[in-house]
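Engineer: coords please:
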Amino acid sequence: MPARESAGLEAVGSVAVRTFAAHQSIDTARTRAVRHAATGADTDRFADYDDDLTGGQLYDPDAEYEPDPEYAATLAPDAARQRRERVGPTGRPLPYFPIPGPVSEHGPATIIAMCNQKGGVGKTTSTINLGAALAEYGRRVLLVDFDPQGALSVGLGVNPMELDITVYNLLMERGLAADEVLLKTAVPGMDLLPSNIDLSAAEVQLVSEVARESTLQRALKPLMQDYDYVIIDCQPSLGLLTVNALTAAHRVIVPLECEFFALRGVALLTETIEKVRERLNPELDLDGILATMYDSRTVHSREVLARVVEAFGEHVFHTVIGRTVRFPETTVAGEPITTYASNSVGAAAYRQLAREVLARCHAE
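Structural biologist: Model (predicted):
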């Protein structure tokens, strides 16, 4: 791939991203122009990468390259080596994922299923914060709460028990428009299809339906032109609701807690993804495995992450989400970490994940 190499691009699986060294040589004036286009702010404020964040709204994309002590403790067993050799938490060279430019028009949407049959691995947290980070970069995002527990709705400050109309009604009632179910969130550019316990009845009722696996796909079809990304928060099972999400999706992100029991179920999930691809949705693709709740201070976390990288290679995201008390705090606050603690390590991680997801999508 000589053309990519000459442009300072490095192949990461099927993804071509600019390397850190190439990024350092980018013309400063061009960098300022891109940031000005994205933020509308005075470009003089971005003369140096070391400028402070202003009002919690601006983000230094190179913050990860010089991690603070908290970041170093949770993500890098040897922070000095990480800075010196540009080695990421996964043990691979950490590419530079550029800040995405603004988009002039929206749609059609790419649908991402956030899926893992094991509970408590960070699906809902990742759905909320990845969506918020993509919205921060100017993308229109729709979050679909497809779990009867309604955790995604709760995490965005919605009380599921007070809802009269949810995604369940959108699935089961003919003639109901998606606009009647949509809720606006506090994050500009990010909307929600909420859920509550009523959705548990859908799994039984859909059994007798014709083309029952495609019910969610048909419900989302009228919304495709209005959004850039639709992210579905799946329930922790491989039942009919999850199969519906996989049938509707273009990509799957698998959040994986860096813990041995979580690792055991990934093989079963990838087998299910393959079956859905062969029988129902040939467009479905495994976008990546996202390591969550990682703490390099424990040997167990490092061993699990190493095994995942060994087994799945470039399908493992370079971005790793570390443990931080900020995530449970945001659930109580009912907002994403990108707004609740904008300058935190967790917010920086999900912004990097958003850039990595965009880079992977644009590479195809």
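Engineer: use CA for all of it now, contacts and neighbours both
Structural biologist: Will do.
Engineer: Check the gap between the spatially closest residue to residue 133 that is not a sequence neighbour and residue 84 for me.
Structural biologist: Of all residues not flanking residue 133 in the chain, residue 351 sits nearest, at 5.2 Å (CA to CA, 6 or more residues apart in numbering). Counting by CA to CA, to the nearest Å, the gap between residue 351 and residue 84 amounts to 23 Å.
Engineer: So for the two, which sits in the more crowded spot?
Structural biologist: Set residue 351 next to residue 84 and count neighbours by other CA atoms under 10 Å: residue 351 wins out with 25 against 10.
Engineer: was I right about that one contacting residue 128?
Structural biologist: No: with contacts counted by CA atoms under 8 Å, residue 351 stays clear of residue 128, the gap being 11.9 Å.
Engineer: just the helices in the stretch 51-200 of the chain please.
Structural biologist: 69-75, 79-85, 123-136, 151-155, 167-172, 199-205 (DSSP state H, counting those that start in this stretch).
Engineer: out of those helices, which comes closest to residue 217?
Structural biologist: helix 167-172 (9.6 Å; CA to CA).
Engineer: do you know how far residue 242 is from residue 116?
Structural biologist: According to CA to CA, residue 242 and residue 116 sit 9 Å apart.
Engineer: what does residue 72 give?
Structural biologist: From residue 72 across to residue 116, the span is 28 Å (CA to CA).
Engineer: Please say which of those two ends up with more neighbours.
Structural biologist: Between residue 72 and residue 116, counted using other CA under 10 Å, the more crowded position is residue 116 (28 against 21).
Engineer: and that one, what is it in contact with?
Structural biologist: 123, 234, 235, 236, 237, 254, 255, 256, 266, 269 (CA atoms under 8 Å, 6 or more residues apart in numbering).
Engineer: To compare against the first, here's the next sequence to fold:
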Amino acid sequence: MIPMPARIIAVCNQKGGVGKTTLVTGLAEVYTQMMGKKVLVIDADPQYNTTSALGLSGPEFTLNDVLYGDESNNQKIFPGVAADAVLEVGEDWQSPNHSELGLIASERNLASRERDSMMAREHRLRIALKGVAEEYDIVLIDCPPSLGLLTVNALTAATHALLVSEPRVASVEGLAEIVTTIAEVQENLNEDIDIVGVVVNKVRKGRKDQDVWIEKIRTDFGELVLDPLLPDRELFAKAQAAAKPLKSFGSEAKVLRADLEQLARAIWKGSEA
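Structural biologist: Down below sits the predicted model:
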């Protein structure tokens, strides 16, 4: 049986602080524990927040090692080498329905990969995932808040980009910048990548200043804006700090998990081949 190509979703915005880690971990929880999917999360941000949020600290083999390549062979990168870096997540994240959640972790030294100058440096993650991504139903890549080589690697490897924004000026400007980068990647490196949607995060009801930017995002992206808009809730930060999934917080997290499930299903449908 020939495995179906995975959905590889690069979660990105050029600006930081928009809640990408919260979204990635929340989607991973929904896909594995509520939808029974097999998920691989790749933490491509040197700040390693997703790695920490999924219950891991100081892993020995990370995405940095994968992208560095084989030191004994002129840093050559071999197809499928990413499989060697897949780690089990913390116990709290294990799914009761036996679907799997794997993680390729990050570390601060990953930032040094931004300065790589080897041949085909934009394709290293894509090569490393060859034959690996197909073992999963969906791969979620948490991109760094920049338009450097790590983000370009993620977009070159991805089938889709999921854009994340707060309803404020800096984040909306970041959306415009990442859209330009995606277009350049599509033209030069990965013609198959598409934008699967835009998630508006950290929304507070009754904030007229936010309403202006939400309307701007809807005007710019139309049907790509996914519903529901995610509310600004302290529980997201609380769960991330505790390195626990939202389910650990019982009824307090019921509405947030329902919102994330609705988004997860929309992304799943939008990324169908």
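Engineer: hmm, back to that, and for residue 242 and residue 116 of structure 1, which residues touch both?
Structural biologist: Taking CA under 8 Å, 6+ apart as the criterion, residue 242 of structure 1 and residue 116 both touch 234, 235.
Engineer: residue in structure 1 matching residue 23 of structure 2?
Structural biologist: Under the alignment (TM-score structural alignment), residue 23 of structure 2 pairs with residue 126 of structure 1.
Engineer: Likewise for residue 53 of structure 2?
Structural biologist: Matched by TM-score structural alignment, residue 53 of structure 2 corresponds to residue 155 in structure 1.
Engineer: Let me know how buried its match is, in neighbour terms.
Structural biologist: Counted by other CA under 10 Å, the residues lying close to residue 155 of structure 1 total 20.
Engineer: What of residue 37 of structure 1?
Structural biologist: Count around residue 37 of structure 1 with other CA under 10 Å applied: 12.
Engineer: From residue 134 of structure 1, how far out is it?
Structural biologist: 16 Å.
Engineer: Residue 320 of structure 1 too?
Structural biologist: Taking CA to CA as the measure, residue 320 of structure 1 falls 17 Å from residue 134 of structure 1.
Engineer: Flag every buried residue along stretch 64-71 of structure 2.
Structural biologist: 64, 65, 66, 67, 68, 69 (16 or more other CA atoms under 10 Å).
Engineer: Which among the helices of the stretch 51-200 of structure 1 is found nearest to residue 216 of structure 1?
Structural biologist: helix 167-172 (6.4 Å).
Engineer: That closest one: average distance to aligned residues in structure 2?
Structural biologist: Compared with structure 2 after the fit, helix 167-172 of structure 1 shows a mean deviation of 1.1 Å (mean CA distance after the TM-score superposition for structure 1).
Engineer: In structure 2, what range does that helix match?
Structural biologist: Using TM-score structural alignment, helix 167-172 of structure 1 pairs with 63-68 in structure 2.
Engineer: For that stretch, which outside residues touch it?
Structural biologist: 42-44, 75, 77, 81-82, 85, 104-107, 109-110, 113, 124-125, 128.
Engineer: Stretch 139-151 of structure 2 too?
Structural biologist: 6-16, 20-21, 24, 28, 39-47, 50, 113-115, 122, 133, 154, 178, 181.
Engineer: now that stretch: which residue numbers in structure 1?
Structural biologist: The alignment of stretch 139-151 of structure 2 onto structure 1 (TM-score structural alignment) covers residues 230-242.
Engineer: With stretch 209-227 of structure 2 instead?
Structural biologist: Going by TM-score structural alignment: stretch 209-227 of structure 2 matches residues 300-318.
Engineer: buried ones in that stretch?
Structural biologist: Neighbour counts using 16+ other CA under 10 Å place 301-302, 304-306, 308-309, 313-318 of stretch 300-318 of structure 1 among the buried residues.
Engineer: likewise stretch 202-214 of structure 1?
Structural biologist: Within stretch 202-214 of structure 1, judged by 16+ other CA under 10 Å, the buried ones are 202, 206, 212, 213, 214.
Engineer: Quick check: closest non-adjacent residue to the first one.
Structural biologist: Looking back up the chat, that one is residue 202 of structure 1. Counting by CA to CA, 6+ apart, residue 202 of structure 1 lies nearest to residue 168, which is 6.7 Å off, once chain neighbours are set aside.
Engineer: Could you report the neighbour count for the closest residue to residue 118 of structure 1 other than its chain neighbours?
Structural biologist: Spatially, and ignoring its direct neighbours in sequence, residue 118 of structure 1 is nearest to residue 236 (5.3 Å; CA to CA, 6+ apart). When neighbours are counted by other CA under 10 Å, residue 236 of structure 1 registers 16.
Engineer: And the one 3 residues further on, by the same measure?
Structural biologist: By the criterion of other CA under 10 Å, residue 239 of structure 1 has 11 neighbours.
Engineer: Now the contacts of residue 116 of structure 1 in TSV, please, with extra columns for distance to residue 297 of structure 1 and secondary structure.
Structural biologist: Putting the contacts of residue 116 of structure 1 into TSV (distance: CA to CA, whole Å; DSSP: H, G, I helix; E, B strand; the rest coil) gives the following:
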residue	distance to residue 297 of structure 1	secondary structure
123	23	helix
234	30	strand
235	30	coil
236	28	coil
237	31	coil
254	23	strand
255	20	strand
256	18	strand
266	24	helix
269	28	helix
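Engineer: Mind jotting down where the helices sit in the stretch 101-250 of structure 2?
Structural biologist: Using DSSP H, counting those that start in this stretch, the helices of the stretch 101-250 of structure 2 run over 124-128, 149-157, 169-188, 208-221, 234-242.
Engineer: okay, the angle between the second one and helix 169-188?
Structural biologist: Here the directions of helix 149-157 of structure 2 and helix 169-188 differ by 50 degrees (axes from the mean of the first three to the mean of the last three CA atoms, to 10 degrees).
Engineer: Relative to structure 1, what is the average displacement of helix 149-157 of structure 2?
Structural biologist: Here the mean offset of helix 149-157 of structure 2 against structure 1 after fitting is 0.5 Å, by mean CA distance after the TM-score superposition for structure 1.
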